[in-house]
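Q: got a structure for you, letters missing:
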């Protein structure tokens, strides 16, 4: 049994090499796996399922081929593609997941899956933004806008985010250690898997009851490389790989 976890590909037409690499990944790495979990920010931006163009449709078709071949595909919203909806999931053959979502890596071994942005509680400005954009009523009003207005709004939000982040200290944009402890204790898990921070690593920690725990942080993809967390034979392994090495 092989289960794969990825996040933070930030796919967009301006860097086609990452999209090409991801499609090759679906065909040659995800093919044959029991499941593929995409933990947010698959796309750099998403203005609604009705805004798909040739670039987005190509990714959706590749996901569908992977799903039809027998790999269960799961998708969790990120801070860039939180407007992905049921139509995307239907076309891609994917299942939308809540954030957070508990799963069993194997019988008796629970883990918690998250995008990771909700753990960055020291970034108060971002947490306010997140609360606004995840509000169902805000999303309903936004999706009711004409496509051109949504495109303009997405550009404004990206510009504001880039400007705000330039002045923030690195530790503010990382997860808050106590938030990690609290969420793992709340869900009674000793394994947490998330992305968002672009700081791939495996962290050892101890829960309040003395239980040893581990936090696996997925890396972001670039034009020449990608990251995955692989579950095989009961062992989780964080791996970086070269996209050009994926045969297509």
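A: Looks like it came in fine. Everything numeric here is computed off the predicted structure, so don't read it as measured data.

Q: Every contact and neighbour count from this point should use C-alpha atoms.
A: Fine.

Q: quick one: residue 197 and residue 172 touch, right?
A: No. Taking Cα atoms under 8 Å as the definition, residue 197 is not a contact partner of residue 172, at 10.7 Å.

Q: When these two are compared, which one has more neighbours?
A: Taking neighbours as other Cα atoms under 10 Å, residue 197 and residue 172 compare with residue 197 leading, 20 against 14.

Q: On the three-state scheme, that one is what?
A: What DSSP: H, G, I helix; E, B strand; the rest coil gives for residue 197 is coil.

Q: which stretch of helix or strand covers residue 88?
A: helix 86-92 (DSSP states H and E).

Q: Tell me which residues of that helix come out buried.
A: Judged by neighbour count using 16 or more other Cα atoms under 10 Å, the buried positions of helix 86-92 are 88, 89, 92.

Q: swap in stretch 121-138?
A: Quick answer for stretch 121-138 (16+ other Cα under 10 Å): 121, 123, 126, 127, 133.

Q: how near is the fourth one to residue 64?
A: Right, the one you point to is residue 127. 33 Å (Cα to Cα, to the nearest Å).

Q: now the strands: where do they sit in this protein?
A: Applying DSSP state E to the chain gives strands spanning 2-6, 35-38, 72-76, 94-97, 101-106, 109-113, 191-194, 201-206, 212-217, 225-232, 235-242.

Q: Now render those as CSV, adding distance to residue 140.
A: As requested, the strands of the chain are exported to CSV (distance: least, Cα to Cα, whole Å):
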stretch, distance to residue 140
strand 2-6, 28
strand 35-38, 24
strand 72-76, 19
strand 94-97, 18
strand 101-106, 23
strand 109-113, 26
strand 191-194, 27
strand 201-206, 36
strand 212-217, 32
strand 225-232, 33
strand 235-242, 37
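
Q: alright, now check it against this:
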């Protein structure tokens, strides 16, 4: 399949992840809308690498007054394509939401070409291989049969289960060492070697940084996107330079 290709000397490419948008956090939603209305329209593309929402229990449960899909649809209508791959909070986003938001769903992982360089994109949770309990849970909820069974339940029941899962997840995280919830270095190296790339962009860990890697046969990079809890976080690749930028929730 022909990859998406971008020349950042013409226009920048933007990446965000881990917004965890929720009606209980209106400041984050306002910041997101301001971003897509004022900064994203000048980009060649916007990539959302998972966890756009705090939780997603199915396209049929989307509130009628949700402002996120219309904001993304307006951005797409202005000529900036929006690409999305699922995270561990919103892996049940489906075709109906994507159509309403005017976004394109990507497989995970996926690779794109930026300034003639192959760049691998993923959410990042699959790389946290030291957390074996989480990986078992991930395999369960990503199973198509499990998803079909979950989506077949009434919305009220799904909401109840989602709340229970979030509570148990929070309790489990509280008892784990921080290191176990970060990516595994060997898993990162294996991913880069398998795909034949030198740059990986991901989110999930909420630890924004640009890591420079020694791949043995040359240098590599692992770029980690930040979350949107206290402020916004954007990766901007412009004229071949990658920069992590923060956005204030104050406007």
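A: Nice, thanks for sending it over. Everything quoted here is computed from the prediction, not taken from an experiment.

Q: Pull up the aligned stretch in the second structure for the helix holding residue 88 of the first structure.
A: Under TM-score structural alignment, helix 86-92 of the first structure corresponds to residues 95-101 of the second structure.

Q: And that stretch against the first structure, how far off on average?
A: Superposed on the first structure, stretch 95-101 of the second structure shows a mean distance of 0.5 Å to its aligned residues (mean Cα distance after the TM-score superposition for the first structure).

Q: Contact partners for the alignment partner in the first structure of residue 124 of the second structure?
A: Using TM-score structural alignment as the criterion, the counterpart of residue 124 of the second structure in the first structure is residue 116. Contacts for residue 116 of the first structure (Cα atoms under 8 Å, 6 or more residues apart in numbering) come out as 175, 194, 195, 196, 197.

Q: By neighbour count, which of those residues wins?
A: residue 196 (28 neighbours).

Q: ok, and the closest non-adjacent residue to residue 204 of the first structure?
A: residue 214 (4.7 Å; Cα to Cα, 6 or more residues apart in numbering).

Q: Please apply the same query to residue 34 of the first structure.
A: residue 71 (5.2 Å).

Q: And that neighbour, what's its match in the second structure?
A: Using TM-score structural alignment, residue 71 of the first structure lines up with residue 80 in the second structure.

Q: Touching, that match and residue 47? I think so.
A: No. Counting by Cα under 8 Å, residue 80 of the second structure stays clear of residue 47, with 10.4 Å between them.

Q: My guess is residue 96 of the first structure contacts residue 78. True?
A: No. Under the criterion of Cα under 8 Å, residue 96 of the first structure is not in contact with residue 78, lying 11.7 Å apart.

Q: ok, those two, which is more surrounded?
A: The neighbour count for residue 96 of the first structure versus residue 78, taken as other Cα under 10 Å, is higher for residue 78 (28 against 19).

Q: Could I get the contacting residues of that one?
A: 39, 40, 41, 42, 115, 117, 196.

Q: how about the residues you listed in a markdown table, adding distance to residue 5 of the first structure?
A: Listed next are the contacts of residue 78 of the first structure as a markdown table, based on distance: Cα to Cα, whole Å:
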| residue | distance to residue 5 of the first structure |
| --- | --- |
| 39 | 7 |
| 40 | 10 |
| 41 | 13 |
| 42 | 12 |
| 115 | 11 |
| 117 | 17 |
| 196 | 13 |
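
Q: and which of those residues is nearest residue 14 of the first structure?
A: Residue 14 of the first structure lies nearest to residue 42 out of these, by Cα to Cα, at 14.4 Å.

Q: show me the contacts for that closest one.
A: Counted by Cα under 8 Å, 6+ apart, residue 42 of the first structure has contacts 7, 8, 9, 10, 11, 78, 81.

Q: Likewise for residue 23 of the first structure?
A: Counted by Cα under 8 Å, 6+ apart, residue 23 of the first structure has contacts 59, 62.

Q: Could you find the counterpart of it in the second structure?
A: By TM-score structural alignment, residue 23 of the first structure lines up with residue 33.

Q: what do you get for residue 151 of the first structure?
A: By TM-score structural alignment, residue 151 of the first structure lines up with residue 159.

Q: Who's the closest spatial neighbour of its match, skipping the chain neighbours?
A: Using Cα to Cα, 6+ apart, the nearest residue to residue 159 of the second structure is residue 57, at 7.0 Å.

Q: Map that neighbour across to the first structure for me.
A: By TM-score structural alignment, residue 57 of the second structure lines up with residue 47.

Q: and what of residue 246 of the second structure?
A: Using TM-score structural alignment, residue 246 of the second structure sits opposite residue 240 in the first structure.

Q: related to what we said a few turns ago, give me the distance between the residue nearest to residue 34 of the first structure and residue 92 of the first structure.
A: Applying Cα to Cα to residue 71 of the first structure and residue 92 of the first structure gives a distance of 12 Å.

Q: OK, contacts around the residue nearest to residue 34 of the first structure?
A: 30, 31, 32, 33, 34, 35, 36.

Q: try residue 121 of the first structure
A: Per Cα under 8 Å, 6+ apart, neighbours of residue 121 of the first structure: 127, 175, 176, 179.

Q: Let's see that with 10 Å instead.
A: Neighbour list for residue 121 of the first structure: 127, 128, 172, 173, 174, 175, 176, 177, 178, 179 [criterion: Cα atoms under 10 Å, 6 or more residues apart in numbering].

Q: what does residue 162 of the first structure align to in the second structure?
A: Using TM-score structural alignment, residue 162 of the first structure pairs with residue 170 in the second structure.

Q: Equivalent analysis for residue 33 of the first structure, please.
A: Residue 33 of the first structure maps onto residue 43 in the second structure, by TM-score structural alignment.

Q: same thing with residue 204 of the first structure?
A: Match for residue 204 of the first structure (TM-score structural alignment): residue 212.

Q: Just give me the longest helix of the second structure.
A: For the second structure, the helix with the greatest residue count under DSSP state H is helix 155-174.

Q: What's the average distance for it when superposed on the first structure?
A: Mean for helix 155-174 of the second structure is 0.6 Å (mean Cα distance after the TM-score superposition for the first structure).

Q: Can you point out the buried residues in that helix?
A: 158, 159, 162.

Q: correct me, but the last one touches residue 57?
A: Yes. Counting by Cα atoms under 10 Å, residue 162 of the second structure sits close enough to residue 57 to count as a contact (7.3 Å).
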